[in-house]
Structure formats: structure tokens, C-alpha cells
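J.: Build me a structure from this.
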Amino acid sequence: MISFNYENDFKLDNEAQLTTWISSVIVSEGCTEDEINYVFCDDAYLHKLNVEFLNHDTLTDILSFDYSMGKTLQGDIFISVERVIDNAKDFEVTFTEELQRVLVHGILHYCGYKDKSESEAKLMREKENFYIKQLVED
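T.: Modelled structure (predicted):
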């Protein structure tokens, strides 16, 4: 089950469409969906989590806590809407595209993809682009 939670004034207007899309990504990657919670928040909220749980004193757009067991995906994905807005400007894409990218990015991590090395990051970006294109075409 995919749920969307809000710690700020932001609200998705297409939760059902995004739920279907995320579920299809999970199936396409050969995984099973369990409980996945997206939490939309601001920079301060996410920064506090980043310091408290990862000892990283930096801003980030997404922070995921993976409770998956094997190919059964479960976890909490926190997204700073402020970072998504800023990143969209920096990368010269729409807010919607950047939001879709972070939504699928968290799921791809749960599916086992990494992004620490250059080759891992390249594969992650290719997967993100592939799935974003699927959402746009639907």
C-alpha cells in the first residue's frame, strides 16, 4: 500500500495516478509492494531527520528509510518540497518532472539500485528517465 502524508501545506492533486505508476514500477522491477509511506515536508523537517538519523548536517531533497525484506518493499520516503522546487530550477525542468524523479528515485533505491559511483548514478538516472517517460505516456 502506498500512502502520501503531508507535514506542510503541499498536497498532490493526482495521488491515485501516482500510486498506480509507483506500483507498476515496483512490479516491473520484480518486487512486491508492501507499506510505502511518502512524507512531504520542508527543508527544516528533513534537515532535522538527516542530522538525527544519518549525522549529515546538509540539506537534501529525499531521505528514505528502507525496511524492505528481500524483494518485498517497505519504507518511509521523506521529500522536501522546497528542495524539489530549487532543484527543478537548477536542472531547468518543471517542478512536476523533478517531483516524479524523486518519487521514483526512492523506490529504485528500495529495488536495490545505488547511486554512489558514477556508473551507479548513470544507471539510476536511466531508470528514472525510463519510468518518468512511462508516466507521461499513460
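J.: Every contact and neighbour count from this point should use C-alpha atoms.
T.: Fine.
J.: Which strand or helix spans Phe40?
T.: Phe40 is part of strand 32-41 when elements are defined by DSSP states H and E.
J.: just checking, next helix/strand downstream of that strand?
T.: helix 43-54.
J.: list the buried ones in the strand holding Phe40?
T.: Thr32, Glu33, Asp34, Ile36, Asn37, Tyr38, Val39, Phe40, Cys41 (16 or more other CA atoms under 10 Å).
J.: Could you also give me the structure for this second sequence? I'd like to compare it with the first:
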Amino acid sequence: MAINFTPHEVKLNLKNKTRLKTFIKDLFVREGQGLKNLQYVFCSDEYLLEINQEFLKHDTLTDIVTFELGDEPDITEGEIYISIDRVKDNALKFKVSEEHELHRVIFHGALHLCGFKDKSKEQSALMREKENEYLKLYFGIDS
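T.: Next up, the predicted model:
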């Protein structure tokens, strides 16, 4: 079981990587989803927009794109692309620290791979609830 964090042409200040990897593994266990391999790629708006256009046919900026790469339904092999530019902007917009927003998006991607969606209002509300649950567990505070 491997989790990797890779910056792609961006500066990344990710603290406590070992603790975070352990926490993400525990998140998958808590959600009843196996985990084989997970790659987080931290990038710019421009790079993630190219991915969004090429693979999802969306011509919009986004903070995250998640890909399930495996073919076993209960074992995750995935890639998660996160725009550091969007994380910084959203931290300002939502009046939270960049560290808090970065972890929210990291957990958001993992939750997608565990089967959570965010297309409808109800799905988005549940996703936000789960993000807040994991932020509280990780940071030990109300989020």
C-alpha cells in the first residue's frame, strides 16, 4: 500500500507527510475501501485545466480532479490532481488557512475514491460533512 505526494512545477509545503499518509490509509479503512496505490499530484491551475479539458472535457478551473485507475471495485488505485492555485484562492474565499484548505481537498479526493459523490445538493452536503469529520479527526478541531 503506497501513498505518494508529488509536486509538479509548484512549491509544496506539506507538513507531517508520514502522519498524513497514515491518516489517509485510516480514512480508507474507516470507509470500508481497500487501498493499493494512491498518487497525489500538486500542480498549477494551468496544468489541472489541461487535464480537465483533455480527460473530462470540462473547460473550467477546478481545485481537484480524481481518477480511479484500478479495475477491482473494492481496491483503490488512483491519482488525485490538486491545484495549489485554487487551494490558495479558496482558503482566502472561505477564510481558512491554506493548510486547512489543502487538507480538505486531500480528504475530498480520497472520499471520491471511497465512493462519495458531489453532483447533487444532497451528495455535496454529505461530502462536506465527511470532509469536516476528517478535518476534525486530523486537526482535533471543529472545521
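J.: quick one, the strand holding Phe40 of the first structure and helix 43-54 angle?
T.: If you take axes from the mean of the first three to the mean of the last three CA atoms, to 10 degrees, strand 32-41 of the first structure sits at 130 degrees to helix 43-54.
J.: check the fit of strand 32-41 of the first structure onto the second structure and give the mean distance.
T.: Between strand 32-41 of the first structure and its aligned stretch in the second structure, the superposed structures give an average distance of 0.5 Å (mean CA distance after the TM-score superposition for the first structure).
J.: which bit of the second structure covers that strand?
T.: Per TM-score structural alignment, the counterpart of strand 32-41 of the first structure in the second structure is residues 34-43.
J.: same question, stretch 104-111 of the first structure
T.: For stretch 104-111 of the first structure, the aligned range in the second structure is residues 107-114, judged by TM-score structural alignment.
J.: and for that stretch, what are the contacting residues?
T.: Judged by CA atoms under 8 Å, 6 or more residues apart in numbering, the contacts made with stretch 107-114 of the second structure from elsewhere in the structure are 24, 27-28, 31-33, 64-68, 76, 78, 80, 127, 130-131, 134-135.
J.: and it, how far out from the chain's middle?
T.: Relative to the chain's own centre, stretch 107-114 of the second structure is displaced by 6 Å; criterion: CA atoms, centre = their mean, to the nearest Å.
J.: And for stretch 95-115 of the first structure?
T.: How far stretch 95-115 of the first structure lies from its chain's middle: 4 Å, per CA atoms, centre = their mean.
J.: mean deviation of stretch 121-139 of the second structure from the first structure?
T.: Between stretch 121-139 of the second structure and its aligned partner residues in the first structure, the average distance after superposition works out to 0.6 Å, using mean CA distance after the TM-score superposition for the first structure.
J.: Give the buried residues for stretch 7-25 of the second structure.
T.: Pro7, Leu20, Lys21, Phe23, Ile24, Lys25.
J.: coming back round to it: mind checking which of the contacts of stretch 107-114 of the second structure are in strands?
T.: With strands defined by DSSP state E, the entries of the contacts of stretch 107-114 of the second structure inside them are Ile64, Val65, Thr66, Phe67, Glu68, Thr76, Gly78, Ile80.
J.: what's the neighbour count on the fourth one?
T.: Phe67 of the second structure is surrounded by 17 other residues when neighbours are defined as other CA atoms under 10 Å.
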